[in-house]
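> Next input, structure requested:
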Amino acid sequence: MATTIHPTAVIEPGAQLGDSVTVGAYSVIGPKVRIGDGTTIGPHVVIQGRTTIGRDNRVFQFASLGAAPQDKKYKGEDTELVIGDRNLIREFVTFNTGTVQDGGVTRVGNDNWIMAYVHFGHDCQLGDHITISNSVQLAGHVTVGDWVTLGGVTLIHQFCKIGSHVMTGMGSAIAQDVPPFMITTGAPAEVRGLNSEGLRRRGFSPERLAVIKQMHKLLYRQGLTFDAAREAIAALAGTVPEADGDVALMTQFFAASTRGILR
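Reported below is the predicted structural model:
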């Protein structure tokens, strides 16, 4: 299937479009943009900067991808936005490129569902299979793991990390790192429980769920200091081999935390 470009769209010299790409009316594609096969760009979309978009994405009208970061330290460096495959990006979404103060790349993984009015600041790193509801706002340098669900109007402070399989309630205001598997709500946010139903839907066995529940209990229900809870969670490795990957996910998250764990 041939690439289809509306006659009113502006494709600047140097832009690279793969096979079967569709570009809608009045969209603007900058000279350093690369778009993979099968991706659909709706009308009135602006894609700028050194932006790479993978295969089979769908970008809706009025999105802005690859604009300069909203950072006063940015001096025009040739930083980057990288978007993976099979993402749905709805209306008025804004993703900025990275900064040289970090890795220089804002990165979005694969198979994500990103609803309207979402903003990703510079240097954000997003995994795969994430669902982001309307008006979620991520400040710069935020990391979001796989299979996360962010409720509408969730606000995340710069440099925060959101662990895999986390769910946030509507209007959550998050200023510290949220460990994997948890549910958080409130402004300021608090961990309210375990994302048990989401894990069951993803096929987690009762044995794995039992270990994850034990990690939640050690971290939030037994009055332990963080250091004591972390040691007790690490000691769960090997008790249920099927859940060793889940224990490793939690302990690795603790090691990478820079803003402190939301407790």
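> Could you use CA atoms for every contact and neighbour count after this?
OK.
> centroid residue for this structure?
residue 126 (3.0 Å; CA atoms, centre = their mean).
> That one contacts residue 112, correct?
No: between residue 126 and residue 112 there is no contact under CA atoms under 8 Å: 9.1 Å.
> if I look at residue 68, how far off is residue 81?
Remark: distance between residue 68 and residue 81 (CA to CA, to the nearest Å) = 10 Å.
> what do you get for residue 234?
36 Å.
> try residue 244
Separation of residue 244 from residue 81 (CA to CA) stands at 34 Å.
> Counting neighbours around each, name which of residue 234 and residue 81 comes out higher.
residue 81 (27 against 16; other CA atoms under 10 Å).
> Next, that one: secondary structure please.
strand (DSSP: H, G, I helix; E, B strand; the rest coil).
> could you list every residue that touches it?
49-52, 65-66, 95-98, 105-107 (CA atoms under 8 Å, 6 or more residues apart in numbering).
> so of the residues you listed, which ones are in strands?
50, 51, 52, 65, 66, 95, 96, 105, 106, 107 (DSSP state E).
> Tabulate those residues (JSON lines), appending neighbour count and distance to residue 130.
Output for those, formatted as JSON lines (neighbours: other CA atoms under 10 Å; distance: CA to CA, whole Å):
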{"residue": "50", "neighbour count": "22", "distance to residue 130": "24"}
{"residue": "51", "neighbour count": "26", "distance to residue 130": "20"}
{"residue": "52", "neighbour count": "21", "distance to residue 130": "19"}
{"residue": "65", "neighbour count": "28", "distance to residue 130": "18"}
{"residue": "66", "neighbour count": "26", "distance to residue 130": "20"}
{"residue": "95", "neighbour count": "28", "distance to residue 130": "15"}
{"residue": "96", "neighbour count": "28", "distance to residue 130": "18"}
{"residue": "105", "neighbour count": "23", "distance to residue 130": "19"}
{"residue": "106", "neighbour count": "29", "distance to residue 130": "16"}
{"residue": "107", "neighbour count": "23", "distance to residue 130": "13"}
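> Alongside the first, I'd like the structure of this one:
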Amino acid sequence: MPEPGQAPDRTGIHPTALVDPRASLGQGVRIGPWCIVGPDVQLGDNVRLHASVMVEGHTVLEDGVEVYPFSTVGYPPQDLKYADEPTRCYIGAGTVVRENVTIHRGTAQGTGETRIGRNCLLMANAHIAHDCVLGDGVIIVNNVVMGGHVIIGDYARIMGSAALHQFVRIGHGAVVGGLCGVEMDVIPYGSVLGNRARLVGLNWIGLKRSGVEASEIQQMRLAFRELYPRSGRGDALLGERMDKVRQRYGHIGRVVEMLRFMEAPSRRGLTRPGQGGPEKDVEG
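Just a heads-up that it's a prediction; the model follows:
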């Protein structure tokens, strides 16, 4: 951002773009043809808006954010209770927003802010609804839609055309398979598949790619099988199984992370395994 009293660099603005003079522009910003930038927008250094991008509201795009054509950022939420409150939208540094993505600002009834972390990739036609929170390094594949108040942990992967119910939590490093309808929370490093999502294992491929040691992955696999045995024992015993896992695998940070997620307050409950079927690897 320019220093107070320093005029912003507007040399990279196409003559057909409509940029409000009250908008805050960093150095090296490039704004393509037919873009619209509202008065309360802040663009960090080296932000690039390709053609026909619209950014409105109290919206911050940090350094190096790149937004492709026909995307809209910071417009009012699709919430009938919204009454034009000055809610916010934030996109972290290095995030890439591809074509036709819609990112709405928050609501007064929610957190007041829709927030996307650093170095995320939002592929074409995705919808990020009001009050959603995405961590760092999240990948949202084409045509993914989500209701309001969804929380997605760092480095999670949401595959094409998945649909996330409002208030769902997706844990750190989890992967949601393509075409999934996710109505309940997904544990950290979990892997879900199905028309109505069912837990099919952990995100083994993602763990390997992120450099987790094979010995730790094996311990996580054993912990997962103890949490969710294939014998299909009832949910009433889940707390007992969690206690045993904590005793046996409490020295493994990622297992502890899963247990804390499972114990945290939830509006939707936890996604559980489907009946029968082997564990599966989902490309993530």
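> Tell me where the stretch 151-284 of the second structure has helices.
204-209, 214-227, 238-249, 253-263 (DSSP state H, counting those that start in this stretch).
> Buried residues, the longest one. List them.
Just to be clear, that refers to helix 214-227 of the second structure. Buried positions in helix 214-227 of the second structure, judged by neighbour count with 16 or more other CA atoms under 10 Å: 217, 220, 221, 223, 224, 227.
> Which members of the residues you listed are the farthest-apart pair?
The most widely separated members of those, counting by CA to CA, are 217 and 227 (15.1 Å).
> gap between the counterpart of residue 95 of the first structure in the second structure and residue 78 of the second structure?
Aligned counterpart of residue 95 of the first structure in the second structure: residue 103 (TM-score structural alignment). In this view, residue 103 of the second structure and residue 78 of the second structure are 11 Å apart by CA to CA.
> hey, what's in contact with both of these two?
What both residue 103 of the second structure and residue 78 touch, as defined by CA under 8 Å, 6+ apart, is the set 129, 130.
> Show the contacting residues for the residue nearest to the centre of the first structure.
107, 108, 109, 143, 144, 145, 146.
> Let me know the distance separating it from residue 94 of the first structure.
Distance from residue 126 of the first structure to residue 94 of the first structure, by CA to CA: 14 Å.
> Alignment lookup: the residue nearest to the centre of the first structure to the second structure.
Checking TM-score structural alignment: residue 126 of the first structure goes with residue 134.
> Residue 62 of the first structure too?
Per TM-score structural alignment, residue 62 of the first structure is aligned with residue 70.
> In the first structure, what range does stretch 180-200 of the second structure match?
The aligned range for stretch 180-200 of the second structure is 172-192, by TM-score structural alignment.
> residues of that stretch that come out buried?
Neighbour-count burial for stretch 172-192 of the first structure [16+ other CA under 10 Å]: 172-186, 189-191.
> outside of it, which residues touch it?
By CA under 8 Å, 6+ apart, the list of residues contacting stretch 172-192 of the first structure reads 151, 153-158, 160-171, 193-196, 199, 212, 216, 249-250, 253-254, 257-263.
> first vs last residue of that stretch, how far apart are they?
For stretch 172-192 of the first structure, the end-to-end distance is 12 Å (CA to CA).
> can you check stretch 76-92 of the second structure too?
Stretch 76-92 of the second structure has an end-to-end distance of 20 Å (criterion: CA to CA).
> Of all the residues in that stretch, which ones are buried?
Under 16+ other CA under 10 Å, the buried positions of stretch 76-92 of the second structure are 76, 77, 87, 88, 89, 90, 91, 92.
> Those residues into JSON lines, with extra columns for distance to residue 50 of the second structure?
Below are the buried residues of stretch 76-92 of the second structure laid out as JSON lines (distance: CA to CA, whole Å):
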{"residue": "76", "distance to residue 50 of the second structure": "21"}
{"residue": "77", "distance to residue 50 of the second structure": "23"}
{"residue": "87", "distance to residue 50 of the second structure": "25"}
{"residue": "88", "distance to residue 50 of the second structure": "22"}
{"residue": "89", "distance to residue 50 of the second structure": "19"}
{"residue": "90", "distance to residue 50 of the second structure": "18"}
{"residue": "91", "distance to residue 50 of the second structure": "16"}
{"residue": "92", "distance to residue 50 of the second structure": "18"}
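> Which of those sits closest to residue 147 of the second structure?
When these are compared against residue 147 of the second structure (criterion: CA to CA), the nearest one is residue 77, at 10.6 Å.
> List the contacts of residue 10 of the first structure.
Counted by CA under 8 Å, 6+ apart, residue 10 of the first structure has contacts 26, 27, 28, 29.
> Near the alignment partner in the second structure of the last one, how many residues? Count them for me, please.
Taking TM-score structural alignment, the alignment pairs residue 29 of the first structure with residue 37 from the second structure. Per other CA under 10 Å, the neighbour tally for residue 37 of the second structure reads 25.
> just residue 21 of the second structure next, same as before
Neighbours around residue 21 of the second structure, by other CA under 10 Å: 13.
> does it sit in a helix or strand, and which one?
Here residue 21 of the second structure is covered by no helix or strand, with elements defined by DSSP states H and E.
> how about it, what's its match in the first structure?
So residue 21 of the second structure corresponds to residue 13, using TM-score structural alignment.
> How about residue 225 of the second structure?
Aligned against the first structure - with TM-score structural alignment as the criterion - residue 225 of the second structure pairs with residue 217.
> From residue 90 of the first structure, how far off is its match?
Separation of residue 217 of the first structure from residue 90 of the first structure (CA to CA): 38 Å.
> same thing with residue 23 of the first structure?
From residue 23 of the first structure to residue 90 of the first structure the distance is 15 Å (CA to CA).
> who's more crowded, the two?
Just comparing residue 23 of the first structure and residue 90: by other CA under 10 Å the higher neighbour count belongs to residue 23, 27 against 21.
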